[in-house]
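Participant: Following is a predicted model, sequence given first.
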Amino acid sequence: MFCPSCGHPVSEGSTFCPGCGRRISHVQEPAQAAAPNPFGPASRLLDSLDRAMGGSGHVDVKLSNFFDAVFRRHARGEADMLFACGSPATTPPLANVSRFWPHPWLYSRVFLVLLVATLGLIVLVRFAMNPIGVPGLMFVSSLMAPFTIVVFFFETNVPRNLGIARVIEIFFVGGVFSILCIYPISALLPGGGTGELGASLVTGITEEVSKGVLIVFFVLRLGGRNYILTGLLVGAAVGAGFDAFETAGYVLEAFLGANQTNLLNDIIQSGLSAREVAAGIAQAGAVHYPADMDALFLEVVGRMPTGFCTHVAWAAVTGGAVALASGGEKFEPSHLASPTFVGIFLVPVAIHGLWDAYIPVLSDYGVLGMTLDQWIFAAAIWVVLVLLLHRGVVQMNQLSAAAQKSALAAQNGTPGTDGRGANLE
């Protein structure tokens, strides 16, 4: 049998994997491209969507795979082993890459850590009345949802070819520069906004293209074979950085209020001196408890649900589309013209535009911090992500099996194949 994390051969009854050191809780069969449909119409819809994305049309997805390991006890060393990847010494050969559905769990612990830190900062600011915690509250609360999703895709990246240091680099650099890219793109495509459908769609195009530029940049920097699961991770990291910085800005605006936000804009744009800044703040009025703090807390809580299903999810789909278009080979810019990439990329663009638009009735009612139409769009983007995860696992299953067959053939002195039937000689 094989380790469900790294694919290393494991003897029957073993408690730990000799390859990656993780505890062997259970072993399942490799993901198969074809499987029976146990969920009726919903599964048939997933199969149809998979065919539309160029897949086999048979989706075998157990959502429990994404949550079952969350509720198990894990030793601290297991988290350390998860982060030990990405270097030549810790990236497994393709033949040893896991061919099993991943069972992520660390993302839930990261979420809890950030949630506890956010609650602690709320106590510090709201009840201890200590303003020193305000900047930390703005940034940590903005990280909570998007960075959790980044860790989720880090765990599901079974090729283990991208280390956490590189992911953090993509998060910060990609997040900042994807926001900066909006300005030249907006100059070429003006008229963006929210509320009205046309302006919202322009905003969707502008922001998704800006994130796409950074995703392509980092994919090109990584080089090598471009796997779907890795593309999802790169896209999620760029989108999470974008989301975190944008959300922190919105929380700051809520905290300052309209008058002081306008003053801050004047300060930045005019380059006033520190003395003039102080005089301007005094004229605008100091922050008053509890009104401004209540606005801060409402913004923190209100934007938390959207962090799981907006920029980080939209950009992850773009990253997966880039990888899917390259077919598991080295990415080339010409792949961006393929119908596969264009068709899938239009999904986050359209959902982003509709998300920002006002839709009668659906936009008038909400639950748990999101309107009804936003819940529909959140479900839609995660359906696409689950399909891409399925395609990614099937891709690694095929490539790993082909590599193992090739290695065995080399030992026997016969040629192998590359997973698509092509001779490796």
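Facilitator: Thanks, I have the structure now.
Participant: can we go C-alpha only for contacts and neighbour counts from here?
Facilitator: Will do.
Participant: Tell me where this structure has strands.
Facilitator: If DSSP state E is used as the criterion, the strands of the chain fall at 366-367, 370-371.
Participant: which of those strands is buried the deepest?
Facilitator: Among those, strand 370-371 has the highest mean neighbour count (mean count of other Cα atoms under 10 Å), at a mean of 18.
Participant: can you give me how far that strand is from the chain middle?
Facilitator: Computed by Cα atoms, centre = their mean, to the nearest Å, the separation of strand 370-371 from the middle of its chain amounts to 21 Å.
Participant: do the same with stretch 106-124
Facilitator: Chain-centre distance of stretch 106-124: 19 Å, with Cα atoms, centre = their mean.
Participant: Next one for the comparison:
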Amino acid sequence: MNGHRTASEGRTGPRPWLQIFLAGLTLWAATVVVTVWTQNTNLVPAVILLGSFLVPVTFVVWAYEKGRGRYVTVELLFTTFLVGGVLGVLGASILEAYLLKPSVLIYVGVGLIEEGVKLLALAFVARKMRRRTTFDGLVLGAAVGFGFAAFESAGYAFNALFSGEGSSLRQLVETEILRGVLAPVGHGLWTAITGGVLFAAGHDGRWRITRGVVLTYLGVSLLHALWNSMYGIAVALTLVLTGRPWQFSALRVGQIPDVTETQVHLSTVLDWGGLVLISVIALLWARHLFRRASASG
């Protein structure tokens, strides 16, 4: 049994990840309250950064404790989070700007690009590791994914601040809460899966792109694409199941038809149901990797 695990098992107080989450949540809430109370816009960047990084940082620390990375140091963990996250966001922005055009399959392209650049960023930051395990890949993959999610969420929060007329702190806060709730089953989870498989396939400190790595990358990219397109899928399924003739007539002439209250409720249920199903699939996949790595020692 390694020393890290022994230290963790001997700890009787609150876990570090829980301490980080509670302290960060308190600071974020206090910053929001003071910003609203004083109308001091200088505090808005603090609201954005605290809200965007709180859940990703918390789950990186949780993954570090849970994953028992054999050769992952704290320094490497947070270097991976920051450098991998930034490289992933920059790479995805460049490739999506030049390669993607509006189409029905645009989210397939987004999934392939974003999962690809995160995997490359992970390989880059971990290139000097001479010994790697599946646990290490799960932990560092989660670090890259959550770093990507944190910087991406900061951008969404910034855009939400200026959506509509004037600035809206309420929309910023709502965006951060929603993305914080969804963050654990998004980028961090997907890149943890590909990271675990990539590290398991390596040998003697060298990366190997095996059939399993390619299939995992394609599978995770598909989950990513389905996640991003779930709202559109839900709307389409709602129209197929409950569409009225006059709605289809409006669509044929290029108009957006009005929808009934029942259709709004059904599309919402289908949307969230789809997101839950995608999350369950990814969680079971990651759990399988974790158990297989545990069984192999």
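Facilitator: Structure's in. What do you need? All of these numbers come straight from a predicted model, not from anything done at the bench.
Participant: Post the TM-score for the overlay when you can.
Facilitator: Comparison of the two superposed chains (TM-score structural alignment, normalised by the length of the second structure) gives a TM-score of 0.80, and 266 aligned residues with a Cα RMSD of 2.6 Å.
Participant: returning to that earlier point: could you export the strands of the first structure to a markdown table, including columns for distance to residue 266 of the first structure?
Facilitator: As requested, the strands of the first structure are arranged in a markdown table below (distance: least, Cα to Cα, whole Å):
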| stretch | distance to residue 266 of the first structure |
| --- | --- |
| strand 366-367 | 35 |
| strand 370-371 | 32 |
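Participant: Relative to residue 182 of the first structure, which of these is closest?
Facilitator: The closest of those to residue 182 of the first structure is strand 370-371. By Cα to Cα, the value is 25.3 Å.
Participant: And for residue 117 of the second structure, the neighbour number?
Facilitator: For residue 117 of the second structure, the neighbour count with other Cα atoms under 10 Å is 20.
Participant: counterpart of residue 322 of the first structure in the second structure?
Facilitator: Using TM-score structural alignment, the partner of residue 322 of the first structure in the second structure is residue 198.
Participant: returning to what we had before: and residue 220 of the first structure, which of the strands of the first structure is closest to it?
Facilitator: Among these, the nearest to residue 220 of the first structure by Cα to Cα is strand 370-371 (36.0 Å).
Participant: give the contact list for the closest residue to residue 201 of the second structure other than its chain neighbours.
Facilitator: Nearest residue to residue 201 of the second structure, sequence neighbours excluded (Cα to Cα, 6 or more residues apart in numbering): residue 208, at 5.9 Å. Shown in contact with residue 208 of the second structure (Cα atoms under 8 Å, 6 or more residues apart in numbering): 198, 201, 202.
Participant: Residue 198 of the second structure versus residue 208 of the second structure, what's the distance?
Facilitator: Residue 208 of the second structure is 7 Å from residue 198 of the second structure, where distance means Cα to Cα, to the nearest Å.
Participant: Same check on residue 68 of the second structure?
Facilitator: 17 Å.
Participant: So for the two, which residue has more residues nearby?
Facilitator: residue 198 (28 against 19).
Participant: For residue 154 of the second structure, see how far away that one is.
Facilitator: 28 Å.
Participant: for residue 216 of the second structure, same thing?
Facilitator: Distance, residue 216 of the second structure to residue 154 of the second structure, by Cα to Cα: 28 Å.
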